[in-house]
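Engineer: Curious how this folds, go ahead:
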Amino acid sequence: MSAEPASSNGVQIHHTRMLPDFLLSVKLKYVKLGYHYLVSHLLTLCLVPLIAVIIVQTSQLNPDDVHQLWLHLQYNLVTVVIFSVVLVFGSTAYIMTRPRSVYLVDYSCYRPQSHLQVKFQKFMKHSKLTGDFDDSSLEFQRKILERSGLGEETYLPEALHCFPPRPSMTTAREEAEQVMFGALDNLFANTNVKPKDIGILIVNCSLFNPTPSLSAMIVNKYKLRGNILSFNLGGMGCSAGVIAIDLAKDMLQVHRNTCAVVVSTENITQNWYFGNKKSMLIPNCLFRVGGAAVLLSNKPSDRRRAKYKLVHVVRTHCGADDKAFRCVYQEQDGAGKTGVSLSKDLMAIAGGALKTNITTLGPLVLPISEQLLFFTTLVAKKLLNAKVKPYIPDFKLAFDHFCIHAGGRAVIDELEKNLQLLPVHVEASRMTLHRFGNTSSSSIWYELAYTEAKGRVRKRNRVWQIAFGSGFKCNSAVWEALRNVKPSHNSPWEDCIHRYPVQILS
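Structural biologist: Below you'll find the model as predicted:
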């Protein structure tokens, strides 16, 4: 009988201890919010009293003082004219030389046909029937699939559904055509843009680079004009989509009143690994069919119908370091079979690249309050040798939506932890990985399409797209929504968004 009161007292003591901690965390939260508000509006708070003083002083002027001021301006007419001329010329020079705005009119993500879906059981059965994988490799792939974060509805190309698989140049071209033309057909239909209006074309695909190029295939298919500026980016990995956007932005600064189309994809048909080296088997379990086509414009008239405005692009390249250079590496194994090897140091290298990237991006996007906190902590640590933890800026104050490249579950987990994000901030990345797998450079567009399909993108919201790729590279693109964005017709999430988010087992 005596145990019951003791238990009750124990619970009360526990709650008594927890209550001050809870109240302290609430107080600190509101103190930080007050600090951010004060610093962010410091200029306004200082200007309001100053303007009030000027108004009061002006109201006390008598008519004679006002008359004297007018006479003084008349006698200094030359000064006034010179000032006006300088002001006009300066304004004209600024308008002519300032960077042109780049608008994202619309984009389209390719969705393969349902018969190309590959369930785990089918994946394992097919791998076993090929006869190329030993028991250890089969078990390894099974474990990777279970922990990958992929669902049962991802897609593989037609050639890999055949038995035996048919990884030929012909079938690889067929995959490329289905993905690129599928995305472009939908983009042109949604935007009513005529192919002849396209002045710049950029295609990025890392592992499949035939002759004629993929960009030439698009020019031939849609009969694009003869003076089109076309580019084909190869071997640049999963972050090449942001690189292509950066190239398009630079081209749109030079060429006036034109449109640019960026096509981001990857080709799996000829790049399936049939050997038994563990580090080369991981891409088989993660990479899936996908692609996106993006329409950009520098025409002021397109602002009214555009979804987003490009704000910043920040690119980081760590290729000078040998470990970073080889952490994602295409090579042949001991049996002469070609594949892409992923180093065990990949996550550490990605973390270092991310740190360098956000060091450059932070001052461009973070509020001054966060920059002051970061700078104060840095000074205390470096100059005063204080034992303080490095301050991690709160990027949730700079961005409303995060599109983290769905490279794998570990990548998303690491960024969620390092950037101190909430589950809702990485939801688009996790659900894209679950529904479509790692679609390489196009994954960030499937993620943005997910956020739009959920109705979360409001006017003036900022979106951060961040991608990692071989080389090793970490690239960021920042977009600002120009209106409350609705999903485009034939969105890849159109008939399944009601089922998401889903619970992903650990």
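
Engineer: Could you use CA atoms for every contact and neighbour count after this?
Structural biologist: OK.

Engineer: Tell me which helix or strand Ile466 sits in.
Structural biologist: Under the criterion of DSSP states H and E, Ile466 resides in strand 462-469.

Engineer: Centre of the chain to that strand, how far?
Structural biologist: 2 Å (C-alpha atoms, centre = their mean, to the nearest Å).

Engineer: which parts of it are buried?
Structural biologist: Residues 462-469 are the ones in strand 462-469 that count as buried (16 or more other C-alpha atoms under 10 Å).

Engineer: And for stretch 492-503?
Structural biologist: 492-493.

Engineer: gap between the two ends of that stretch?
Structural biologist: Length of stretch 492-503, first residue to last, C-alpha to C-alpha, to the nearest Å: 20 Å.

Engineer: how distant is it from the center of its chain?
Structural biologist: 20 Å.

Engineer: Show me what it is in contact with.
Structural biologist: For stretch 492-503, the surrounding residues in contact (C-alpha atoms under 8 Å, 6 or more residues apart in numbering) are 109-111, 427, 431, 446, 449-450, 453-454.

Engineer: can the buried residues of strand 462-469 go into CSV with extra columns for distance to Ser148?
Structural biologist: Below are the buried residues of strand 462-469 laid out as CSV (distance: C-alpha to C-alpha, whole Å):
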residue, distance to Ser148
Arg462, 29
Val463, 26
Trp464, 24
Gln465, 21
Ile466, 20
Ala467, 18
Phe468, 17
Gly469, 18
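
Engineer: following the strand holding Ile466, which helix or strand comes up?
Structural biologist: strand 473-481.

Engineer: Sort out for me which of the contacts of stretch 492-503 are in helices.
Structural biologist: Judged by DSSP state H, the contacts of stretch 492-503 include 427, 431, 446, 449-450, 453 as members of helices.

Engineer: just to revisit the earlier point, of all pairs in the buried residues of strand 462-469, which one is the farthest apart?
Structural biologist: Greatest spacing in those, by C-alpha to C-alpha: Arg462 and Gly469 (23.2 Å).

Engineer: Give me the distance from stretch 209-219 to the chain's centre.
Structural biologist: The answer for stretch 209-219 is 26 Å, by C-alpha atoms, centre = their mean.

Engineer: how about this one, so we can line them up?
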Amino acid sequence: MEFLIVLPYLLSLLYLVFHLCELVSRRRDRCCYMLAYECYKATDDARLDTGSSAKIVFRNKNLGLEEFRFLLQTIVNSGLGEHTYCPKNVIAGREESPSLIDALSEIDDIMFNTLDRVFEETQISPSSVDILVVNVSLLPGLPSLSARVMNRYKMRADVKVFNLAGMGCSASLVAVDLVQQLFKSYKSAIAVVVSSESLAPNWYCGKEKSMMLSNCLFRLGGCSMVLTNNRLLKHKAIMKLNHSVRTHIGANDEAYGCCFQKEDELGYRGFLLTRALPKAAAIAFSMNLQVLVPKILPLRELIRYVIISRRRKTKGAAANFFDTASAGLNLKTGVDHFCLHPGGRAVIDGIGKSLGLNEYDLEPSRMALHRFGNTSAGGLWYVLGYMEAKKRLKKGDKILMVSVGAGFKCNNCVWEVMKNLEDPNVWEDCIDRYPPKSTVNPFMEKYSWLNDDCLNFVKFHN
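Structural biologist: Model prediction:
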């Protein structure tokens, strides 16, 4: 009789325990682990050194002396070195008349080269892939690039396939965030992300200064990675995604138009970068940090920030959240490494200053820019590869990835290192030479005719 009285309570308790266990299991399945990533390195016949860069500049018949000076001086100040890569059709002098074959050949080489290596490294079969995300902004095609991957590796018919276009430099983190969201619905899944950009059909051949900048910064590159939420593969993971925050301010007309693909007056297609870009980046970055920072900093640092902010308000000084250093925030209390998008020297300097970072923190981004250039969506992974090659990444370390891109958007995330990382990667053959004693662009020595008048001209137009 007493047992019958207690029985309903026992059943209720068992029911509660069962659902708690199920809830914990679901939360664990939402984890996003990275098993491996592989960056692309082109062959030497695609190398863009000082000599080949000058040939490309001087054969543009649309440029006058003024445009020559502007373009070469921009290259001098770009932060790029002698070993970046560009599409073979540009090296061969066919940048004004690229073919579809040029574009597809470039992308196929990047995608399949990195995918072959990442599948080999992880011992994951393409038939085991549940989710595929490919992001290349400037090459929409039919069938899609993701379909080309499906066909090449004969993947299953039920793979969830996504082809992202027009997302810009921060598309890689958009793809990672998409995978993380999908992991909430698919248990024990394996996802593959391919991030790159198409330069072969998008080399600008006109004379608009604001559209020439892309030729000075963007270079050949890309990355493929394997992600999973399968707890049985946790021991193989190199990193775990702790937080991801996406911010999009495309509703603002000025921000929307600051990075734009268009045609100039002569009909040449290119990528426009306006003077509103720094302002848009500051707004998007600030909004993103306001969401991300409370998630990554310890409570004591947040309390200290609140006290400092109130003191500043009392004195009549408003804290700029974008400039975390002046606002009193110390991000290093919650983050060990900073992986900044190598979009250009000015981008690295600006974000570094706002976050209160030193030269050691900025070195990976500067060196990735110097060695590989701005590889758009793939850029962050070259920075990460540099950190790994320098044996900086230890188990338990936190990495903040910062990216901005057309739209305008800012996508940031925080990874946790799961094991000491020191495997060979794309930096293997040159890491001993970095950082170099000097990162002065060789154009400075070979084109000494760029005098003070030219420098003043460039400064005025920047």
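
Engineer: Quick check: TM-score for this pair?
Structural biologist: TM-score for the superposed chains, counting by TM-score structural alignment, normalised by the length of the second structure: 0.89, backed by 429 aligned residues with a C-alpha RMSD of 2.1 Å.

Engineer: Scan the ones in helices among the contacts of stretch 492-503 of the first structure and report the most crowded one.
Structural biologist: Tyr446 (32 neighbours; other C-alpha atoms under 10 Å).

Engineer: what's the distance between the residue in the second structure that Met251 of the first structure lines up against and Thr228 of the second structure?
Structural biologist: Aligned counterpart of Met251 of the first structure in the second structure: Leu182 (TM-score structural alignment). According to C-alpha to C-alpha, Leu182 of the second structure and Thr228 of the second structure sit 11 Å apart.

Engineer: which stretches of the stretch 301-450 of the first structure form strands?
Structural biologist: 308-317, 328-332, 338-342, 401-404 (DSSP state E, counting those that start in this stretch).

Engineer: For Tyr30 of the first structure, which of the ones you listed is the nearest?
Structural biologist: Taking these one by one with C-alpha to C-alpha, strand 401-404 is closest: 22.9 Å.

Engineer: which residues of the second structure does that closest one align to?
Structural biologist: If you align by TM-score structural alignment, strand 401-404 of the first structure falls on residues 337-340 of the second structure.

Engineer: mean shift between the matching stretch and the first structure?
Structural biologist: For stretch 337-340 of the second structure, the mean deviation from the first structure after alignment is 0.8 Å (mean C-alpha distance after the TM-score superposition for the first structure).

Engineer: chain center to that stretch: distance?
Structural biologist: The mean C-alpha position of stretch 337-340 of the second structure is separated from the chain mean by 11 Å, C-alpha atoms, centre = their mean.

Engineer: More neighbours: which of Leu182 and Thr228 of the second structure?
Structural biologist: Shown here are Leu182 of the second structure and Thr228; by other C-alpha under 10 Å, Thr228 has more neighbours (29 against 16).

Engineer: Could you find the counterpart of that one in the first structure?
Structural biologist: Thr228 of the second structure maps onto Ser297 in the first structure, by TM-score structural alignment.

Engineer: do you know how far the closest residue to that match other than its chain neighbours is from Thr97 of the first structure?
Structural biologist: Once flanking residues are discounted, Ser297 of the first structure sits nearest to Cys259: 4.4 Å by C-alpha to C-alpha, 6 or more residues apart in numbering. To Thr97 of the first structure, Cys259 of the first structure is 20 Å away according to C-alpha to C-alpha.

Engineer: Which of those two has more residues huddled nearby?
Structural biologist: Taking neighbours as other C-alpha under 10 Å, Cys259 of the first structure and Thr97 compare with Cys259 leading, 26 against 9.

Engineer: Distance check, that one against Ala398 of the first structure.
Structural biologist: Where Ala398 of the first structure is concerned, Cys259 of the first structure sits at a distance of 29 Å (C-alpha to C-alpha).

Engineer: Then Lys459 of the first structure?
Structural biologist: 15 Å.

Engineer: Looking at these two, which is more packed in?
Structural biologist: Ala398 (18 against 14).

Engineer: list the contacts for that one?
Structural biologist: 365-367, 462.

Engineer: Alignment lookup: Ile283 of the second structure to the first structure.
Structural biologist: Match for Ile283 of the second structure (TM-score structural alignment): Gly352.

Engineer: Glu121 of the second structure pairs with which position in the first structure?
Structural biologist: Looks like Glu121 of the second structure aligns to Asn190 there (TM-score structural alignment).

Engineer: how big is the offset of the one helix or strand its match maps to relative to the second structure?
Structural biologist: Using DSSP H and E, Asn190 of the first structure sits in helix 169-191. For helix 169-191 of the first structure, the mean deviation from the second structure after alignment is 0.7 Å (mean C-alpha distance after the TM-score superposition for the first structure).

Engineer: I'd like to know which elements that helix is packed against.
Structural biologist: Secondary-structure packing of helix 169-191 of the first structure (3 or more C-alpha pairs under 8 Å, 6 or more residues apart in numbering; DSSP states H and E): strand 103-109, helix 158-161, helix 214-222, strand 259-265, strand 291-297.
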